[in-house]
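A.B. asks: Turn this into a structure:
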Amino acid sequence: MDFAAGEDQQQQPISHILSHPIILSDQILHTINDSKSYKLECIDLKKLIHHLSQMLRSFVRLTTATPSFYDRPVRRIFSDITTTLTRTLTLLRKCRRRTIFLRLLTIVTTADFKKLSTLLDASIGDMKWLLSLYDARTIDNNTSGVVLSLPPIASNDPVIAWVWSYITSLYLTPLNFKIEVANELCSLATSNDRTKKMIVEEGGILPLLKLLKEDILEAQIAAATTLFHLANDQVRARMITSEVGVPIIVQCLHKSSIRVQIEVSKLIGRMAENDEVSQEAFARENVIRPLVTLLSFDTVEDQYEKRSIDSVFKMSTASSATTMWSIKRNERENESSELKLELKVSCARALWMLARGNLANCKILTDTKGLLTLTKLIETETGELQTNCLMNVMEIAAAAESNNDLRRAAFRTNSPAAKAVVDQLLRLIHECEIAGIKIPAIRSIGSLARTFPARETRVIGPLVKQLSHQHQHPDVVLESVIALGKFASPDNYLCKEHSKTIIEFDGVIPLMRLLRGNDRTQHDALVLLCYLAMHAGNNEALMQARVLTALEGADKSIVGQHSQLRQLVVEAIHQLNMYHAGVVISSQKLSFSP
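C.D. replies: Have a look, this model is predicted:
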């Protein structure tokens, strides 16, 4: 059963929702007095209607003192009561027929009265539950502040009653109860996505955001953690943004203690991961700068890097905010190393999700000197923190690959930050045996292929070396082939020089072996071989490896599926044939020379 109220009903003023069933109950009581048949049944109905009418009026009086209140269960229950009362009024009007002929046309049975009595009993049960939910005396006497009884309306789905109770308590109970309720709601949200959807549809986000604004540690942690569990898909993440949640979350990141900042940065990362609108909204709120600042605590060591971070920080905050950050820095010195690490891990992941596929955010990240911080952490850290920082670099490099301005600004040849990044990427490719670390490092080098001058041969050697590990790390090998392809591609101004370097590092033989791999490996290895043949076809190593024969006998099924690859193979064969023909002619001239 779908408990989300219809859109039409949700748009009606609450005053109309509250008054309509009262008006109907008065009409019914008046109509009962005029009934000409089924008088005993009508008397029984009258008792139920009178009881229900009193409860309706009591609830209206209860809510009159509260101009604004959580109305989702009210709308749902009052709507059902209105439907039941409308059916009752229709039936009673049939009992007013004065002629036998009219009574025959509108047949009424005892069963109809029994059905209505059952419905009215259910409505009375719903109203009893609703009154207990909103009655301040019930809240005061309830040690948990939550009414968890089951109304008839939720008999087929108890979760909706729990959700309504928890959200109502977030509005009505004292702060200490709200913290407990938020934690209970969090536990409920972890059960399944249907429950998460229900919490959001029933208006649970707004009171959680209000709780997040409270300057109480436990309240902020409870709210941030619950919102984190709710934001695991695009729709719910965007709902938090549409409720103007982003400014509240960012402000909380600025002002709160380290444990709150950990939960808030996790929330930022999840929302940015699942929803592009949220990703953009956080960028507009300048969340990247404070995240970089938090990530850089106890990280940058030399004075140049400290001055860079501090200058960025001063540009992004007012003097009062600067004072606040100084206080937070002093507080953080007393925190445990585990908490500091957890904060950095969550901040690095949030930055990764903000940078992922977003050119503007990558530019902001490099403008804040975040590349320096990321590089230092890649050098000094291991595990999840190192991985998250590396993924940031990979996203920035990917953005730079497609944007000349970012590439020139962040990765110019004489940039200390760019040199440090490349050094760390090459170190990981050389030393690390974890595929999850090697692959983003290799991708980053490939994305930066157009930034390296011809003399920078040190970046090609490690990639070629990976080609010989086909059986140990096939994914690493594939990424290495793709990265080398970006060096040798015609899109690269130095493709000829890089192609020669790949051959000089003995890259041809392992590439030939890769032609016997799976479809994807064959495709990318074939592309790279074609580039080498096109740009360095006169190299003796290509002839000795019988590359021409390999290209001519290339898997027709692979070549046939890709028109561009087919054209590449034709051009590569042409270049090699020209070179081979030239070699033959030269040999003949030499043989006939006196």
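A.B. asks: contacts and neighbour counts: CA atoms only from here.
C.D. replies: Will do.
A.B. asks: just checking, what's the longest helix in this structure?
C.D. replies: What stands out as the longest helix in the chain, according to DSSP state H, is helix 563-592.
A.B. asks: so what secondary structure elements neighbour that helix?
C.D. replies: helix 519-536, helix 547-552, helix 556-561 (3 or more C-alpha pairs under 8 Å, 6 or more residues apart in numbering; DSSP states H and E).
A.B. asks: Show me how far that helix is from its chain's centre.
C.D. replies: Counting by C-alpha atoms, centre = their mean, to the nearest Å, helix 563-592 is centred 53 Å from the centre of its parent chain.
A.B. asks: Quick one: the helices in the stretch 101-250 of the chain, in order.
C.D. replies: With DSSP state H, counting those that start in this stretch as the criterion, the stretch 101-250 of the chain has helices at 110-134, 136-141, 158-172, 175-189, 193-201, 205-213, 217-230, 234-242, 245-255.
A.B. asks: again, but for the stretch 251-400 of the chain
C.D. replies: 258-274, 276-284, 288-296, 303-316, 319-333, 337-355, 359-367, 370-380, 383-402.
A.B. asks: quick check: angle from the longest one to helix 359-367?
C.D. replies: Read that as helix 383-402. 110 degrees (axes from the mean of the first three to the mean of the last three C-alpha atoms, to 10 degrees).
A.B. asks: Same check on the fourth one?
C.D. replies: Following the same axes, to 10 degrees, one obtains 130 degrees for the angle between helix 303-316 and helix 359-367.
A.B. asks: Return the distance of helix 303-316 from the chain's centre.
C.D. replies: The answer for helix 303-316 is 30 Å, by C-alpha atoms, centre = their mean.
A.B. asks: Could you also give me the structure for this next sequence, so I can compare it with the first?
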Amino acid sequence: MASPEAQMAAASCLYNVANDQERVRVIVNEAGVPIIVNVLGDSIMKVQIQVASLVARMAEHDPVAQDDFARENVIRPLVTLLSFETFVEDDPSRVNSGKQSIHSIVQINKEMENNSLVGGVKSYRPYMNLYSESSGSRLGQNRRDRENEKPEVKTKLKITCAEALWMLARESVSNSRRITETKGLLCLAKLVEKEQGDLQLNCLMTIMEITAAAESNADLRRAAFKTNSPAAKAVVDQLLRLIKDLDDPTLQIAAIKSIGSLARTFPARETRVIGPLVDQLSNRHPEVATEAAIALQKFACSENFLCMEHSKAIIEFNGVVPLLRLLRGNDRTQLHGLVLLCYLALHAGNSEALEQARVLPALEGADRTVVAHPELKELVVKAIYHLNLYHTGVHSQRQAYFP
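C.D. replies: Predicted coordinates:
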């Protein structure tokens, strides 16, 4: 086996070469992916940092590499490395020592191996057994090396592993599913909670990609984001915390997008996710307010089975007035504010809050926005018709009772 220094130099060279799809494809065609995964699973931390960065870059530039890495089961060692010392509080035997027990790592490894299916057949690769109970003295040496490594090296490894998972999950339902079939989702949530900087951001962006995949795939949505799933609850809790407690547009936007992607997973009683999104309609950063409107559209749109209940909840959380203010923003903000307002009119048109806020005149005065976006015209016309129909009936009844 090559020395660690040689491995680091080789990984660094490949990283520099892998800066576009064509060059990445050459590495893939030369059977480079299995070698890279092998080194990732059986090297010292400093080598793993370089190799995880290489995985991230190759997956970013080439979807074929993205798929090949998944077939070679790269997600398992990435999640295992990312989870190292993350679940300390879950293991009473190691709470005082501050280190993750090797037993918990083995269990994570076993779960990932059991869930790694390729074409319905378990994929087994001997070199991927990162923390095998039978690996003897090498395991003990690796454990001591990891525990004695500098904190900044451990953090750097987690940053690169999280980036690799982000790039592997990007626009990939199958890879997102593989991550959720491990302890990856829970690990990502815990790191978003505890960490800051690049590690927190990379973990959050991975969650954003997984939730986007879940939005497009009902099977993944039902499997990974069941309301009684501890991992799903942990993810949602952290997303809401970022939305409510931070003043960082980058993190807030990613968290808001993730909640929006999960809109169809929340029951009507789960209104705790609506309030924080409504609050962000008044955010001083227009891009954050706009993303909040887009996320709320996914709750209130006709494709959401609970659109009426969610629309009423948006109104009850006082979302109408800040939404009307969005109509005075830039074109993108106006567009998404208007769409959400139309959904509220269609699905909660009998709300007095809509009449008191004079939503009908606001929709009737939206001519310029509609002209700029012809696809909006039909939606606005329907919303105006619905409000006119209801308000005309209300006024007629009032006149009958109060002549």
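A.B. asks: Once they're superposed, tell me the TM-score.
C.D. replies: Here the TM-score for the pair of chains, by TM-score structural alignment, normalised by the length of structure 2, is 0.90; 376 aligned residues with a C-alpha RMSD of 1.7 Å.
A.B. asks: how much space between Ser176 of structure 2 and Ala189 of structure 2?
C.D. replies: Distance of Ser176 of structure 2 to Ala189 of structure 2, given as C-alpha to C-alpha, to the nearest Å: 15 Å.
A.B. asks: scratch that, Ala295 of structure 2 is what I was asking about
C.D. replies: Ala295 of structure 2 is 20 Å from Ala189 of structure 2, by C-alpha to C-alpha.
A.B. asks: likewise Pro403 of structure 2?
C.D. replies: Relative to Ala189 of structure 2, and taking C-alpha to C-alpha, Pro403 of structure 2 is found at 61 Å.
A.B. asks: Among the helices of the stretch 251-400 of structure 1, show me which one is buried the most.
C.D. replies: helix 258-274 (a mean of 25; mean count of other C-alpha atoms under 10 Å).
A.B. asks: could I get the helices and strands packed on helix 563-592 of structure 1 as TSV with distance to Asp112 of structure 1 and mean neighbour count?
C.D. replies: Formatted as TSV, those follow (distance: least, C-alpha to C-alpha, whole Å; neighbours: other C-alpha atoms under 10 Å):
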stretch	distance to Asp112 of structure 1	mean neighbour count
helix 519-536	70	23
helix 547-552	84	18
helix 556-561	70	12
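A.B. asks: so which of these comes closest to Ala321 of structure 1?
C.D. replies: Nearest of those to Ala321 of structure 1, taken as C-alpha to C-alpha: helix 519-536 at 51.8 Å.
A.B. asks: how about the closest one, aligned to which bit of structure 2?
C.D. replies: Under TM-score structural alignment, helix 519-536 of structure 1 corresponds to residues 331-348 of structure 2.
A.B. asks: Off-centre distance for that stretch?
C.D. replies: 24 Å.
A.B. asks: returning to that earlier point: single out the most deeply packed of the helices of the stretch 101-250 of structure 1.
C.D. replies: helix 217-230 (a mean of 24).
A.B. asks: Pull up the aligned stretch in structure 2 for that one.
C.D. replies: Against structure 2, helix 217-230 of structure 1 falls on residues 4-17 (TM-score structural alignment).
A.B. asks: Now that stretch on structure 1. Mean distance?
C.D. replies: Taking mean C-alpha distance after the TM-score superposition for structure 1, the mean distance separating stretch 4-17 of structure 2 from the aligned residues in structure 1 is 0.8 Å.
A.B. asks: So which residues make contact with that stretch?
C.D. replies: 23-24, 43-44, 46-47, 50-51, 53-54, 57 (C-alpha atoms under 8 Å, 6 or more residues apart in numbering).
A.B. asks: separation between the most centrally placed residue in structure 2 and Phe225 of structure 2?
C.D. replies: Nearest to the centroid of the C-alpha atoms of structure 2, with distances taken as C-alpha atoms, centre = their mean, sits Met208, at 1.8 Å. Counting by C-alpha to C-alpha, the separation of Met208 of structure 2 from Phe225 of structure 2 is 13 Å.
A.B. asks: how far away is the counterpart of Ile509 of structure 1 in structure 2 from Asn283 of structure 2?
C.D. replies: When structure 2 is aligned by TM-score structural alignment, Ile509 of structure 1 is paired with Val321. In this view, Val321 of structure 2 and Asn283 of structure 2 are 13 Å apart by C-alpha to C-alpha.
A.B. asks: and what of Leu201 of structure 2?
C.D. replies: Applying C-alpha to C-alpha, the value for Leu201 of structure 2 to Asn283 of structure 2 is 21 Å.
A.B. asks: Next: Leu82 of structure 2.
C.D. replies: The value you get for Leu82 of structure 2 to Asn283 of structure 2, if C-alpha to C-alpha is used, is 33 Å.
A.B. asks: same thing with Asn318 of structure 2?
C.D. replies: Distance, Asn318 of structure 2 to Asn283 of structure 2, using C-alpha to C-alpha: 14 Å.
A.B. asks: got it, and Trp166 of structure 2?
C.D. replies: Using C-alpha to C-alpha, Trp166 of structure 2 is found at 27 Å from Asn283 of structure 2.
A.B. asks: Noted, bye for now.
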